[in-house]
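1. just the structure for this:
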Amino acid sequence: MKGKRSRTWSILLILTLLLMGGCSRPAEEAQGNTEEKLLVYASFYPMYDFAKNIGKDKIDLKLMIPPGVEAHDWEPTAKLMGEMEKADVFIYNGLDIEPWAEKMTGSIENDQLITVEASQDVDLIKAEEHEDEHEEEEEHGEYDPHVWLNPMNAMKQAENIKNAFVKADEENKDFYEANFEEFANKLRALDEKYKQELSNMKRKEIVVAHAAFGYLANRYDLEQVAITGLSPQEEPSAAKLAEITEFAKDHSLKYIFFETLTSPKLAQVLAAEVGAETLVLNPLEGLTQEEINAGKDYIAVMEENLAALKTALGE
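-> Coordinates of the predicted model:
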């Protein structure tokens, strides 16, 4: 009898342990899933970077325009639009740099989607007027869309993104607010560094591949002369190239800037014509995969841009 009772207790103990294990697993899984991340889509790199700084590990962040692809002429696929049906937040710059954005949001069946036009409430500058008639039609719109190249504008865009995250996930408001303040302080420091290091340069004129640097030039009292207009795909006329060549010679410019995601050919031809060298000035419309793998981000690239500007303006 004693051995029988012992076996019975052993069986009961094993069954109890099995039941406890079976009950605890869903509880553990539930505990692991208590914090659902916001699903966030960002149109192109600066929007992605700002969102990443604010959302950190509480968001599942997707970059829509792939690394190394120029932002001006990209279009979303039907597959991507279908995936966005599940998104919580969609971030885009606005000002027609993503002409597909508003059309896409209008066609997505997702009443809960929070859409952020990050350039809202930024002080805008008018698009440059070009002499060529065809260029008028190819520009983005009335205003220059490259607002993020002024760190103070970038801070406003980051604030707009932060507000959207708070709206979508109010429980984590303090987290997003703290991250925004941390990033804003980095942007203030970057702005101060630009102001201090560019204030005493012997030159103020920069010749750039396309007219992306108007906000940066305005902020730091520089003069931007662009080979092409707001879109790098534009082709300048012979008269325009002759005018820029004369400008570069008159000002004895030693450097002509080109970009990483577009052909450097025009900048190289112009540099050869005026006896100058070429340097990269990155408009941050997108990073290459190599740059991302190397750990570069908005702040790092803007610091590289500052170093390039100091080289060009200091000679």
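
2. CA only for contacts and neighbour counts going forward, please
-> Fine.

3. residue nearest the centroid of this protein?
-> In the chain, the centroid-proximal residue (Cα atoms, centre = their mean) is Pro46; its distance is 0.9 Å.

4. so it sits against Val301, correct?
-> No. Shown here, Pro46 and Val301 do not form a contact pair, counting by Cα atoms under 8 Å, at 10.9 Å.

5. where along the stretch 151-300 of the chain do the strands fall?
-> In the stretch 151-300 of the chain, the strands defined using DSSP state E, counting those that start in this stretch lie at 205-210, 223-228, 255-258, 277-280.

6. please identify the deepest-packed of these.
-> Comparing those by mean neighbour count (mean count of other Cα atoms under 10 Å), strand 255-258 ranks first with a mean of 25.

7. and the residue nearest to the centre of the chain, how far from Ala87?
-> Distance of Pro46 to Ala87, computed by Cα to Cα, to the nearest Å: 19 Å.

8. now do Ala312
-> 44 Å.

9. neighbour-wise, which of those two wins?
-> Ala312 (24 against 20; other Cα atoms under 10 Å).

10. ok, now how distant is the more buried one from Gln196?
-> Ala312 sits at a distance of 16 Å from Gln196 (criterion: Cα to Cα).

11. same check, this time on Trp74
-> Applying Cα to Cα to Trp74 and Gln196 gives a distance of 37 Å.

12. just Asp221 next, same as before
-> Counting by Cα to Cα - Asp221 and Gln196 are separated by 12 Å.

13. more crowded one of these two?
-> Just comparing Asp221 and Gln196: by other Cα under 10 Å the higher neighbour count belongs to Asp221, 14 against 11.

14. can you tell me which residues contact the more buried one?
-> If a contact means Cα atoms under 8 Å, 6 or more residues apart in numbering, then Asp221 has Lys204 as its contacts.

15. Lys240 now?
-> Contacts of Lys240 (Cα under 8 Å, 6+ apart): Ile227.

16. now the second one, please; I'll put the structures next to each other:
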Amino acid sequence: MSTRPSYIIALILSLALLAGCTSSEKPGVGQEEQNPTIAASIFPVYDLVRNVAGDDATVVLILQPGSSPHTFDPTPSALKKLEGTDIFFSIGLGLDGWVSNLTSTSPGAREVSLERGVELRASEEEDEGPHDSHYWLSPANAAIMVQTIADELSREDPANAADYAARAAAYNKSLMQKVKEWQAELADLPTKEIVTFHDAFFYFADEFGLTIV
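-> Take a look at the predicted model:
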């Protein structure tokens, strides 16, 4: 039996999670004179952060979409983006290990790895380390990441803590609604086997009862 329909739906749902649930703002767009200034290592992190931050913080993306975090070599322009950064959100687990070096060059910046509190699975790749670093592709983990982001932004900017909390709650409510919709779509599939183009979708597959072949 063909796995193509399953592959297409899984790809669409994964891209939807990567793109977020509510924001369509382009990377790097923000209120330049707002504080605090927040950096995000990769786009999935950036998208979660900007949805929680709203207009109360400037959010900058360091690694542009389409670039690999595994081979990223920080450029002068990337270093310039970090000027005045208060928090640098990262994935950790070796995926974006260059964040620590960048943070050390930006006085006052502190790195926050979003792996805290999420449920990790064993890595399927020998060269990746003990844990799969693509944990944001689990909606349950993404919701935990959103809460961590809200907590850290509130710690940095207590005056806007209520707004950060409200946006985080709204985002997670929207995400959980999407999960219900995706579950309904997947329930009608004739097979739960999917084909992926990258060994990054195991968290997604686990959460929705899919098998990667």
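
17. next structured bit after the longest helix belonging to structure 1?
-> The helix that spans the most residues within structure 1, counting by DSSP state H, is helix 2-32. Per DSSP states H and E, helix 2-32 of structure 1 leads on to strand 38-42 as the next helix or strand towards the C-terminus.

18. and the residue nearest to the centre of structure 1? What does it align with in structure 2?
-> The pairwise alignment with structure 2 assigns Pro46 of structure 1 to Pro44, based on TM-score structural alignment.

19. correct me, but that match touches Leu15?
-> No. Applying Cα under 8 Å, one finds Pro44 of structure 2 not in contact with Leu15, separated by 10.0 Å.

20. re the thing from before, now the strands of the stretch 151-300 of structure 1 in a markdown table, with distance to Gly32 of structure 1?
-> A markdown table is the format used below for the strands of the stretch 151-300 of structure 1 (distance: least, Cα to Cα, whole Å):
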| stretch | distance to Gly32 of structure 1 |
| --- | --- |
| strand 205-210 | 49 |
| strand 223-228 | 52 |
| strand 255-258 | 48 |
| strand 277-280 | 46 |
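
21. for Trp9 of structure 1, which of the ones you listed is the nearest?
-> strand 277-280 (77.9 Å; Cα to Cα).

22. how far out from the middle of the chain is that closest one?
-> 23 Å (Cα atoms, centre = their mean, to the nearest Å).

23. also stretch 126-146 of structure 2?
-> Counting by Cα atoms, centre = their mean, stretch 126-146 of structure 2 comes out at 9 Å from the chain centroid.

24. with stretch 270-278 of structure 1 instead?
-> 30 Å.

25. in structure 2, what range does that stretch match?
-> So stretch 270-278 of structure 1 is aligned with nothing, judged by TM-score structural alignment.

26. show me the contacts for the equivalent of Pro151 of structure 1 over in structure 2.
-> Alignment note: Pro151 of structure 1 maps to Pro139 in structure 2; criterion TM-score structural alignment. Listed by Cα under 8 Å, 6+ apart, the contact set of Pro139 of structure 2 reads Leu17, Leu175, Met176, Val179, Phe204, Glu207.

27. one step back: what strand or helix carries the residue nearest to the centre of structure 1?
-> Element membership for Pro46 of structure 1 (DSSP H and E) is helix 45-55.

28. show me the contact partners of the next helix or strand along the chain from that helix.
-> Once the chain leaves helix 45-55 of structure 1, the next helix or strand it forms, by DSSP H and E, is strand 59-63. With contact meaning Cα under 8 Å, 6+ apart, strand 59-63 of structure 1 is reached by Lys37, Leu38, Leu39, Val40, Tyr41, Ala42, Ser43, Phe44, Tyr45, Tyr48, Ala51, Lys52.

29. distance of the residue nearest to the centre of structure 1 relative to Glu273 of structure 1?
-> Per Cα to Cα, Pro46 of structure 1 is found 34 Å from Glu273 of structure 1.

30. need the longest helix for structure 2.
-> helix 161-187.

31. what's the mean distance for it versus structure 1?
-> For helix 161-187 of structure 2, the mean deviation from structure 1 after alignment is 0.9 Å (mean Cα distance after the TM-score superposition for structure 1).

32. give the buried residues for that helix.
-> 161, 163-165, 167-169, 171-172, 175, 178-179, 182, 186 (16 or more other Cα atoms under 10 Å).

33. got these as a markdown table, with distance to Ala109 of structure 2 columns?
-> Formatted as a markdown table, the entries for the buried residues of helix 161-187 of structure 2 read as follows, by distance: Cα to Cα, whole Å:
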| residue | distance to Ala109 of structure 2 |
| --- | --- |
| Ala161 | 19 |
| Asp163 | 22 |
| Tyr164 | 20 |
| Ala165 | 22 |
| Arg167 | 24 |
| Ala168 | 23 |
| Ala169 | 26 |
| Tyr171 | 26 |
| Asn172 | 27 |
| Leu175 | 30 |
| Lys178 | 34 |
| Val179 | 34 |
| Trp182 | 38 |
| Leu186 | 42 |
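
34. right, and the pair among the residues you listed with maximum separation?
-> Ala161 and Leu186 (37.1 Å).

35. which non-adjacent residue is nearest the corresponding residue of structure 2 for Lys162 of structure 1?
-> With TM-score structural alignment as the criterion, Lys162 of structure 1 lines up with Ala150 in structure 2. Counting by Cα to Cα, 6 or more residues apart in numbering, Tyr164 is the residue found nearest to Ala150 of structure 2 once chain neighbours are left out, at 5.4 Å.

36. if I look at the equivalent of that neighbour over in structure 1, how far off is Leu149 of structure 1?
-> Mapped onto structure 1 by TM-score structural alignment, Tyr164 of structure 2 lines up with Tyr176. Using Cα to Cα, Tyr176 of structure 1 is found at 23 Å from Leu149 of structure 1.
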